[in-house]
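In: structure of the sequence below:
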Amino acid sequence: MGEATPPLPMPRHVAIIMDGNGRWAKSHGLPRFEGHRRGAEAVRRVVADARDLGIEALTLYSFSSENWSRPKQEIGELMGLLKRFIRSDLKDLHAKNVRLRIIGEGHPTDPEVQGLLDEAQALTRANTGVTLTVAFNYGARNEMARAAQALARQVAAGELRAEDITPARFAEALDTAGLPPLDLMIRTSGEQRLSNFLLWQAAYAELVFLPVFWPDFDRSWLERALGEYGRRERRFGGVEAGES
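Out: Next up is the predicted model:
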């Protein structure tokens, strides 16, 4: 008998740009909100699948800082969906040992949303299973600017020397401090751009773009992305011995 094929490498940290809710709804002759509602169901599936597959950290792009330019009715519907998701799913996530983290600037106008997000993080803080990080009111350029400002304040206060600001020290000032390095970035809907998501963290991540709208994303699509990741050779800017 031949030797068994070794298992493909598994990423520790996977991030997903959940794109295509509106186009999914349009393709089915449904209102945009129905696309967002079905997208929330896909979130439930992917969290469960990530936990089952042994992924250590899952980061989801739920609402960007640029999304505030959308129609007020759609924003209100999205906020209502977020509230319902937390109220209905928080106990289940906690029971399954999922740790919930929120990155971004928080909610600037709705204290109820901010209170629910804070409650969810506090309840699950000690959990040791998959870390589910939700990027809410998040933009990567803003994140890096806030990190730079925080470090500049430390320098101004004499707590830090400018020459001590290394890439590692800068990463510690980002919202994602404490998470494993980002290994795999997935974007659904067929679009092929990062849209201001985890720009620093994605420096050496593998990028996989899938031709599926987010509401239709399921375990088979996740496994397809994981398989693509496992087949790639990650060099982090280096070369193999003997290569020029």
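
In: switch to C-alpha atoms for all contacts and neighbour counts from now on
Out: Noted.

In: what is the burial count for the nearest residue to residue 104 once chain neighbours are set aside?
Out: Take residue 104 and drop its neighbours on the chain: the residue closest to it by CA to CA, 6 or more residues apart in numbering is residue 138, 4.1 Å away. When neighbours are counted by other CA atoms under 10 Å, residue 138 registers 25.

In: with residue 133 instead?
Out: 21.

In: ok, and what's touching the helix or strand harbouring it?
Out: For residue 133, the enclosing helix or strand under DSSP states H and E is strand 131-138. Applying CA atoms under 8 Å, 6 or more residues apart in numbering, the contact partners of strand 131-138 are 47, 56-67, 98-107, 197.

In: quick one: distance of it to the chain centre.
Out: Its chain's average C-alpha position is 6 Å from that of strand 131-138, according to CA atoms, centre = their mean, to the nearest Å.

In: repeat that for stretch 214-231.
Out: The answer for stretch 214-231 is 15 Å, by CA atoms, centre = their mean.

In: just the buried positions in stretch 58-76, please.
Out: 58-65, 75 (16 or more other CA atoms under 10 Å).

In: can I get those in TSV including distance to residue 17 and secondary structure?
Out: Converted to TSV, the buried residues of stretch 58-76 look like this (distance: CA to CA, whole Å; DSSP: H, G, I helix; E, B strand; the rest coil):
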residue	distance to residue 17	secondary structure
58	11	strand
59	9	strand
60	6	strand
61	5	strand
62	8	strand
63	10	strand
64	10	strand
65	14	helix
75	18	helix
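
In: show me which pair in those residues is furthest apart.
Out: 58 and 75 (24.1 Å; CA to CA).

In: and this one, please, so the two structures can be compared:
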Amino acid sequence: MNPLNHVAIIMDGNGRWGLKYKNSRNKGHKEGLKTVEKIIQITINNKIKYLTLFAFSTENWKRPKSEINYLFNLLETFLKKKIDEFNKKNIKLKIIGEKKFPKNIKDILKKSENLTKKNSALQINLALDYGSKKEILNAIKYISKNKLKISENNISNSLYTKKIPDPEVLIRTGNTNRLSNFLLWQISYSEIFFSKKLWPEFNQKDFIRIIKKFK
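Out: Coordinates of the predicted model:
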């Protein structure tokens, strides 16, 4: 049986689901948070140690300002509501990405990371303002600045995900079969599963089915 320590997910389809069923992209984003909570619980139940969620890409800054503001407010509200629960469940939260956010978002993200930094049951890596090409470029700049040898090991240790094992499984929902600049270095040997379901429709059974298929 193949060991499964790390699952990465591109949570695609919130906006399309919202437009289809609620005539609002924002309502799709809100509904998608319910799926996040379900997937976190299944991850814990299956003793998977790392879960990386692609929440906001560097390209997402091109979206309408009103939608971006709604996403930030949704994130802030979610963390304020859930971070104590995460702490009680021994969940560690780590943010990967550029972190070019308004001060209130930076503050809640920093507070959440600090509060949960010693937890060990599950580490959730939340990819925010994240782009894999920028991540790799920053790693190479760091190596050059510090006059290190350019090697696979040094690049891996200079990424946002240093000290985090590469994912064995990558899941993308939303019926789109591409990687969208996500963990390009880290998923070189990952099994990739594409789901036709939009993220709010993706459920526990879908996740468990993929886990079993991998194992």
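
In: after superposition, what is the TM-score?
Out: Put the two chains on top of each other and the TM-score (TM-score structural alignment, normalised by the length of structure 2) is 0.97; 215 aligned residues with a CA RMSD of 1.0 Å.

In: is the nearest residue to residue 149 of structure 2 once chain neighbours are set aside in a helix, a strand, or coil?
Out: Spatially, and ignoring its direct neighbours in sequence, residue 149 of structure 2 is nearest to residue 143 (7.1 Å; CA to CA, 6+ apart). At residue 143 of structure 2, secondary structure determined by DSSP: H, G, I helix; E, B strand; the rest coil is helix.

In: could you find the counterpart of residue 143 of structure 2 in structure 1?
Out: Taking TM-score structural alignment, residue 143 of structure 2 has residue 151 as its aligned residue in structure 1.

In: quick one: contacts for that match?
Out: Counted by CA under 8 Å, 6+ apart, residue 151 of structure 1 has contacts 160, 165, 170, 173.

In: which among those end up buried?
Out: 170, 173.

In: using a markdown table, lay out the contacts of residue 151 of structure 1 together with distance to residue 83 of structure 1 and secondary structure.
Out: A markdown table is the format used below for the contacts of residue 151 of structure 1 (distance: CA to CA, whole Å; three-state DSSP):
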| residue | distance to residue 83 of structure 1 | secondary structure |
| --- | --- | --- |
| 160 | 40 | coil |
| 165 | 39 | coil |
| 170 | 33 | helix |
| 173 | 28 | coil |
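
In: in structure 2, which spans are strands?
Out: For structure 2, the strands defined by DSSP state E cover 6-10, 50-57, 91-96, 122-130, 169-172, 191-194.

In: in structure 2, what stretch matches stretch 30-50 of structure 1?
Out: Going by TM-score structural alignment: stretch 30-50 of structure 1 matches residues 23-43.

In: contacts for that stretch?
Out: The contact list for stretch 23-43 of structure 2, computed with CA under 8 Å, 6+ apart, reads 14-19, 22, 49, 51, 67, 70-71, 74, 199-204, 207-208.

In: what comes up buried for the strand holding residue 133 of structure 1?
Out: Neighbour counts using 16+ other CA under 10 Å place 131-138 of strand 131-138 of structure 1 among the buried residues.

In: next, the angle strand 13-17 makes with that strand.
Out: Strand 131-138 of structure 1 runs at 40 degrees relative to strand 13-17, counting by axes from the mean of the first three to the mean of the last three CA atoms, to 10 degrees.

In: strand 131-138 of structure 1 aligns to what range in structure 2?
Out: Aligned using TM-score structural alignment, strand 131-138 of structure 1 spans residues 123-130 in structure 2.

In: distance check, the aligned residue in structure 1 for residue 9 of structure 2 against residue 31 of structure 1.
Out: Aligned counterpart of residue 9 of structure 2 in structure 1: residue 16 (TM-score structural alignment). Here the criterion is CA to CA, to the nearest Å. By it, residue 16 of structure 1 lies 24 Å from residue 31 of structure 1.

In: these two: which has the busier surroundings?
Out: Neighbours were counted for residue 16 of structure 1 and for residue 31 using other CA under 10 Å; residue 16 has more, 21 against 13.

In: so how far is residue 26 of structure 1 from that one?
Out: Per CA to CA, residue 16 of structure 1 is found 22 Å from residue 26 of structure 1.

In: now the residue nearest to residue 149 of structure 2: how far from residue 16 of structure 2?
Out: 40 Å.

In: next: residue 168 of structure 2.
Out: Going from residue 168 of structure 2 to residue 16 of structure 2 by CA to CA gives 28 Å.

In: again with residue 131 of structure 2
Out: Counting by CA to CA, the gap from residue 131 of structure 2 to residue 16 of structure 2 is 22 Å.

In: and for residue 214 of structure 2?
Out: Separation of residue 214 of structure 2 from residue 16 of structure 2 (CA to CA) stands at 28 Å.
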